[in-house]
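1. Sequence and predicted model, in that order:
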Amino acid sequence: MSYRAPVEEMAFTLRHVAGLDAVLTQGGHEMAPEDVTAILDEAGKLANGVIAPLNRAGDRHGATLQDGAVTTAPGWREAYRAFVDGGWNGLGATPEHGGQGLPHLMAAACTEMWNGANLSFGLCPLLTAGGIEALTAHGSADLKARYLGKLVSGEWTATMNLTEPQAGSDLALLRSRAEPIGDGRYRIVGSKIYITYGEHDLTDNIVHLVLARLKDAPAGTRGISLFLVPKVLPDGTRNDLRCSGLEHKLGIHASPTCSMAFGDAGGAIGWLIGEENRGLACMFTMMNSARLNVGLQGVGVAEAAYQHALAYARDRRQGRAPGAPETSAIVAHADVQRMLLTMKASTAAARGICYLTAQALDAADGPEGRAAFERASLLTPVAKAFATDIANEVTSLGVQVHGGMGFIEETGAAQLMRDARILGIYEGTNGIQAIDLVTRKLPLSGGATARAQIATMRRVAEGLLKDGSPGFGHAAARLRDGVCSLDRATSFLLTTLGSNHPDAALAGAAPYLRLFGLVQGAACLAQAGLASSAVLKAGDTDPACGARIALARFFTENLLPAAGGLEQAVIDGGAFVEDAAAVLAG
């Protein structure tokens, strides 16, 4: 099983779909297009040559726990050292703390590569990136001085400690306790589960960000505080925390998923991040970054599954395609072509959405300000949920393309499907993303943020109509129809939210998110197709341009028609909540 970072397609999407050139200009970054390609090329070399070769062995070996210490799979420490020595850990961090200060867009492309090459490996720097963001935004000057430099360099790693055995997605049920002991310090007592890289042998110290309650804190989520709890204290002594177990999982075997115990000997020492009882707001700074990165994980794994399935389809000979004189490679069969094109087009659509989200985060630091921030807020749940749903679907299709051999572990197709399954669950399940989109993000600025985004999709459809290239087929009409379905569904939900009927809005949340992702993804592919059409009309003969046009046509003509059915599910399908209790009672 091999992976090759699709550098050319990533660079094209960055520039012509997500608008990287404008980001570089507005942000004052002194980077030419060739600099962008050079960075992506170097990242690709690390992903392809160092990280990807460990993927299968890591899945077989896994991480091991003995006497409270976790040992990662063979080769992990050396690969992590190469990653850190190359400066990749601090790609998007501020130069003030040792980072390179590159745009979110560039960091996003590299995140896709690490996780496409090896999802279990890519999880470690992903959590550290979120920790850096939370500490930068909310940490005291002393905590920043003590920890940020080493986190940015990758000398130390970070974790998120949210979930407890009795409190999964409902953080109001957290029981971990914190008690002030003077000098700005707190004692933390409690247990956490599902802590990614909660213990490992890659670095000497691990910086845990832990949610806990103070003694007299308000009930529910309003009474949660966030604490920085290091594995090793500033004086060099070991803190009162330990890994109490490793989960045995369906996938991502090489990523240690830990149960963590804080306070066996009286309490782990920690420091407050932000204000008391305001920890959830601080954690969500980290969580929102993590959600985009999880979407990028989905893109990376889907890309790997597509590459793997395509290579197999080109090699495997079975049956005879129409007009072929002898047994054909299965890639010549129409249904296999349909599956492979679905994999490729869906992956490219998810990539476009994730890159657009990263672009909005970059733009939020510039003249657009609040409007861009709201656009990023709107797109984040779509990026996370749509891209990870796509990862599950694409990796499943990858197994199908392999046929029986896909169900056999030795081909590697099954591992990709197993690894991808977690993506729709952690960092907020995809159902929670749909609720967030409909109840919190859709009403932003009275619905104007969503309307503005829909207007950009409509302009792409108009661009297709104006271009008139026959290679687009019915793409213009199909995209126009999809945008209209999204517009009507959006109006319905905004009206429903304003009429005090939350059940109807919540019932349609998941199909609405899928509808939004389909239409936005189609617009991204169409935008790439329009840019490619302009290149061809200018006299270039790059075959990749023709392929992008064909991919946009495939997506709009074969996948986007589902938009009409999703619209109906949003508007008319919510009656199931009236019958659910009776139907499920038996």
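-> That came through fine.

2. C-alpha only now, for contacts and for neighbours.
-> Noted.

3. host element of Val70?
-> Here Val70 sits within strand 69-71, counting by DSSP states H and E.

4. what comes up buried for that strand?
-> For strand 69-71, the neighbour count (16 or more other CA atoms under 10 Å) marks Val70, Thr71 as buried.

5. now swap in stretch 222-240 and tell me
-> For stretch 222-240, a neighbour-count test (16+ other CA under 10 Å) marks 222-233, 239-240 as buried.

6. got these as TSV, with secondary structure and distance to Glu8 columns?
-> As requested, those are arranged in TSV below (DSSP: H, G, I helix; E, B strand; the rest coil; distance: CA to CA, whole Å):
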residue	secondary structure	distance to Glu8
Arg222	helix	47
Gly223	helix	48
Ile224	coil	45
Ser225	strand	44
Leu226	strand	41
Phe227	strand	42
Leu228	strand	40
Val229	strand	42
Pro230	strand	41
Lys231	coil	41
Val232	strand	43
Leu233	coil	45
Asn239	coil	46
Asp240	coil	48
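
7. Could you dump the residues you listed into TSV and include distance to Val152?
-> Shown next, in TSV, are these (distance: CA to CA, whole Å):
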residue	distance to Val152
Arg222	30
Gly223	30
Ile224	27
Ser225	24
Leu226	20
Phe227	19
Leu228	16
Val229	17
Pro230	15
Lys231	17
Val232	17
Leu233	18
Asn239	22
Asp240	25
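
8. and here's the other structure:
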Amino acid sequence: MPGYIPPLADFGFLLRDWLTINEHYAALGLEDFDADLAMEVVEQGGKFAADVVAPLNREGDEQGCRLADGKVTTPEGFAAAYHSYVENGWNAMLGDVNYGGQGLPYSMAVPVHEMLNSANLSWRLTTMLTESAVLAISKHASESLKATYLEKLVTGEWTGTMNLTEPHAGTDLSLLSTKAEPNDDGSFTITGSKIFITAGDHDWTDNIIHMVLARLPDAPPGVKGISLFLVPKFLLDADNNPDKPNALGPSAIEKKMGIKASPTCVMNFDGATGWLIGEANQGLACMFTMMNDARFQVGLEGLGATEAAFQGALTYARERLQSRAPQGVQQPDDKADAIIHQPDVARMLLTQKAFAEGCRALAMLYAKYMDIAHLADDERRDEAEAILQFLTPVCKAFMTDTGLESTSLGIQVFGGHGYIREWGMEQLMRDVRIAMLYEGTNGIQALDLIGRKLTRDKQGMLDTTYRALDTLVHDIEQPLTKQAAEQLLNDWYITSQAVKDFDAVNAASGACDYLHYTGYALLGVLWYSMADAASRCDNPNIAQGKQKTCKFYIERLLPRMQGHKAALFSGASNLLDISGSEFDYL
């Protein structure tokens, strides 16, 4: 199985040459941060991902997790790697300095998170959800709950989970039935069952803090009657140390297609003690603080898998000798040429490269606006929030869809060896497939984009996102590149304006096509912007590689956008006119 190599040169290009991160930090008043510090964090994070986490990936997949006597055991080395992660401060990167955090910008942390996903997606999941729990507690919990729980979550001494889904209530949380009964001391008694709970139990820490959606006795029906509760695995003593077990625990671990080293638990809450987070019956709004962060982080899973598959396929294609290239002998000293010289193999590798680097640029642009949303104190914050809301479903769905395509291409480059476990390609594909499902399926993301973010918002988020991308286009110096980028961006904007007037049926019918149309269009704008910046880059490999990959993307992948556009405007009848019996052929 090929080893993982952190893409440091690409991160350096994005931070220094493309995002001009020094100017970004200066505009936010971050006097202690610059590109040199950002790259130092990225380099050390990449070293941890490659040296500590990546070597555990295959063995973790082979071993899986075990449940015995109500306790989950994770694969060998996973807990030790987590302890090293915590001891070296990685868990605290984004945390509030008042609660043991380092207060780093997202533009420094996101590269580290991507590399952890490339190295070992199963291992990364537990730390990812802890970060999301920290956000929800920071924004919505009482000062008392923050004082008790937040620092230990920020530092990683404890981990966090997200408990939404029930056997009968997945996307439609209005069906949720877990109950919360108030107690005289201000706590609540939580009773119910949750499924698909990532890291619901494990052997990494001595406490796990569950974020649980439940209904109060007098709650109104539907999603308006859901509240959010903090429910620890262990109740605390007077010194806030884990003491008595709470009335909860895992009853099963799901047997899964992939991410086998991550314990996906069925959790039972049998009269467990919990505390309300935020206002009563406002749990869904509180939980969305977690979910929106988690959706972007799941997008990074797709990106991480794309990069890992590309690296593996590229290494193999350079080493595998087979036949002569149709353009003539490339390696005269060998009996055959490496398959990288075959045009169809080059097509697959370039598709992976274009998606990896294009989605990485999208993720870093998202991280830039996360910085602004968290650190600015003027109208830029509201604008950044609008951009993030619009881009979140695109990042989650498009980056995971392309992740599946890229891992499938990785298998294809390896040929028969790609289907064999020891090469690692098939694990990447199995692992990343889940990313299209959890935190809201990609179809739900598409409905969110075309519904909440476009048609119901009446163009506000669209316009703000357009202006942000137009700024990138405005900064392009090469006239022909700038003209092409302007035309592409304007095509997307005009099309989006037409789509916002769709009725509910046509919006639902065209949602996935609109999301993919948007994804391909936005990556095209980013590729034009990167190619222009690369033309002034000192690194010749970056300069030539970006410009040539941009040409490939525009000529080979961007045309997919027009297919999605045609389908988008084809209407709902080709989906809905067929009757139930007409689906059958027997």
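-> Sure, I can see it. Just so it is clear, the model here is predicted, and its values are computed rather than measured.

9. Just give the TM-score of the two.
-> Once superposed, the chains reach a TM-score of 0.94 (TM-score structural alignment, normalised by the length of structure 1), with 569 aligned residues with a CA RMSD of 1.8 Å.

10. between the buried residues of stretch 222-240 of structure 1, which is closest to Ala313 of structure 1?
-> Comparing the buried residues of stretch 222-240 of structure 1 against Ala313 of structure 1 with CA to CA places Lys231 closest, at 47.8 Å.

11. Residue in structure 2 paired with that closest one?
-> Matched to structure 2 by TM-score structural alignment, Lys231 of structure 1 sits across from Lys233.

12. How about Asp35 of structure 1?
-> The equivalent of Asp35 of structure 1 in structure 2 is Leu37 (alignment by TM-score structural alignment).

13. what separates that match from Leu454 of structure 2, distance-wise?
-> 38 Å (CA to CA, to the nearest Å).

14. of these two, who's got more company?
-> Leu454 (23 against 12; other CA atoms under 10 Å).

15. Pull up the aligned stretch in structure 1 for the host helix or strand of Cys512 of structure 2.
-> According to DSSP H and E, Cys512 of structure 2 maps onto helix 504-534. Counting by TM-score structural alignment, helix 504-534 of structure 2 pairs with residues 502-532 of structure 1.

16. ok now that stretch, how far from the chain's centre?
-> Chain-centre distance of stretch 502-532 of structure 1: 16 Å, with CA atoms, centre = their mean, to the nearest Å.

17. list the buried ones in that stretch?
-> Applying a neighbour-count criterion of 16+ other CA under 10 Å, one finds 504-532 buried in stretch 502-532 of structure 1.

18. ditto for stretch 19-28 of structure 2
-> Leu19, Ile21, Asn22, His24, Tyr25.

19. Turn the residues you listed into TSV, columns for secondary structure and distance to Glu486 of structure 2.
-> Listed next are those as TSV, based on three-state DSSP; distance: CA to CA, whole Å:
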residue	secondary structure	distance to Glu486 of structure 2
Leu19	coil	19
Ile21	helix	24
Asn22	helix	26
His24	helix	23
Tyr25	helix	27
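
20. Of those residues, just say which sits nearest to Gln487 of structure 2.
-> Nearest to Gln487 of structure 2 among the buried residues of stretch 19-28 of structure 2 is Leu19, at 22.1 Å by CA to CA.

21. For Met530 of structure 2, see how far away the closest one is.
-> In this structure, Leu19 of structure 2 and Met530 of structure 2 are 9 Å apart, going by CA to CA.

22. Could you do Leu8 of structure 2 as well?
-> 16 Å.

23. Could you do Leu462 of structure 2 as well?
-> 22 Å.

24. One more: His24 of structure 2?
-> Distance of His24 of structure 2 to Met530 of structure 2, given as CA to CA: 17 Å.

25. can you give me the strands in the stretch 1-150 of structure 2?
-> For the stretch 1-150 of structure 2, the strands defined by DSSP state E, counting those that start in this stretch cover 66-68, 71-73.
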